[in-house]
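Chemist: Any chance you could fold what I've pasted below:
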Amino acid sequence: MSKEALVDQIVANTGLSKKDATAAISQVTQAVTDLMVKGQDISLIGFGKFSVKDVPARTGRNPSTGAEIQIAARKQVKFTPGKGLKDAVN
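Modeler: This is a model prediction of the structure:
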């Protein structure tokens, strides 16, 4: 589903204007991004939890040459679905 389709779904379900629904989605995604950049977890009870996981540096191999390469440490975004979402999908 695209952002545009999500906006249309919210407009249909709430009666908000398209402009207000677009602004609300933009604010939610910006707030989630800002909190995750700071390393904070976001828990939405019944929906799920967004968290940031540190992945350490490691040594890997270039598949075409077989040469060892160093893979840098990074942060990974993780989503764990909540019980309500799991139950709704299943």
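Chemist: use CA for all of it now, contacts and neighbours both
Modeler: Fine.
Chemist: now the strands for the chain?
Modeler: Counting by DSSP state E, the segments of the chain that form strands are 42-44, 48-55, 58-61, 68-71, 74-81.
Chemist: JSON lines for these, including distance to residue 23 and mean neighbour count?
Modeler: JSON lines is the format used below for the strands of the chain (distance: least, Cα to Cα, whole Å; neighbours: other Cα atoms under 10 Å):
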{"stretch": "strand 42-44", "distance to residue 23": "20", "mean neighbour count": "14"}
{"stretch": "strand 48-55", "distance to residue 23": "21", "mean neighbour count": "15"}
{"stretch": "strand 58-61", "distance to residue 23": "41", "mean neighbour count": "11"}
{"stretch": "strand 68-71", "distance to residue 23": "38", "mean neighbour count": "11"}
{"stretch": "strand 74-81", "distance to residue 23": "23", "mean neighbour count": "12"}
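Chemist: Can you convert those strands into TSV and add a column each for distance to residue 8?
Modeler: What follows is these, written out as TSV (distance: least, Cα to Cα, whole Å):
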stretch	distance to residue 8
strand 42-44	22
strand 48-55	23
strand 58-61	44
strand 68-71	41
strand 74-81	24
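Chemist: To check against the first, give me the structure of this:
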Amino acid sequence: MTKADIISEISTQTGIEKVDVQETVEAFFKVIKKSMIGGENVYVRGFGSFVVKKRAQKTARNISKNTAIIIPEHYVPSFKPAKVFVDKVKTNSKKIQLEA
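Modeler: Next up, the predicted model:
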């Protein structure tokens, strides 16, 4: 499902114009990005958490030159789904497999 599909689905379900839905969805993602760039985690109850994870410095190997390189510590965005969300996906995917 693409962002356009999501916008269309929300518009259909709520009766709100697609332009307004698109602005809202864009604003939502902008807030998530801005918060995470600032080092804040974002929690959406019943859906999941957008968290910033710290990766420690490590030594890696460049196999083409057979040399060691150091990868400095850095931060990466991550998503951790809520338990309720995971349980719903598990139960629904089992139903889909049985029907197929």
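Chemist: TM-score of the superposed pair?
Modeler: Once the chains are overlaid, their TM-score stands at 0.91 when taken by TM-score structural alignment, normalised by the length of structure 1; 90 aligned residues with a Cα RMSD of 1.1 Å.
Chemist: out of the strands of structure 1, nearest to residue 22 of structure 1?
Modeler: Closest to residue 22 of structure 1 of the strands of structure 1 is strand 42-44 (Cα to Cα; 20.3 Å).
Chemist: What residue, apart from its backbone neighbours, is nearest the spatially most central residue of structure 2 spatially?
Modeler: Compute the mean C-alpha point of structure 2, and by Cα atoms, centre = their mean the closest residue is residue 79, 4.8 Å away. Distances taken as Cα to Cα, 6 or more residues apart in numbering place residue 50 nearest to residue 79 of structure 2, at 4.6 Å, with adjacent residues excluded.
Chemist: How about the contacts made by the nearest residue to residue 62 of structure 2 once chain neighbours are set aside?
Modeler: Distance criterion Cα to Cα, 6+ apart; nearest residue to residue 62 of structure 2, sequence neighbours excluded, is residue 68 at 6.2 Å. Under the criterion of Cα atoms under 8 Å, 6 or more residues apart in numbering, the neighbours of residue 68 of structure 2 are 59-62.
Chemist: For the residues you listed, give me CSV that also has distance to residue 32 of structure 2.
Modeler: Converted to CSV, the contacts of residue 68 of structure 2 look like this (distance: Cα to Cα, whole Å):
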residue, distance to residue 32 of structure 2
59, 31
60, 31
61, 34
62, 35
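Chemist: can you give me the helices in structure 2?
Modeler: With DSSP state H as the criterion, structure 2 has helices at 3-14, 18-37, 83-99.
Chemist: so what secondary structure elements neighbour the shortest one?
Modeler: Counting contacts by 3 or more Cα pairs under 8 Å, 6 or more residues apart in numbering; DSSP states H and E, helix 3-14 of structure 2 is packed against helix 18-37.
Chemist: Give me the contacts around the helix it packs on.
Modeler: Taking Cα under 8 Å, 6+ apart as the rule, helix 18-37 of structure 2 contacts 7-8, 10-11, 41-42, 50-52, 77.
Chemist: Tell me which residues touch residue 46 of structure 2, please.
Modeler: 82-85.
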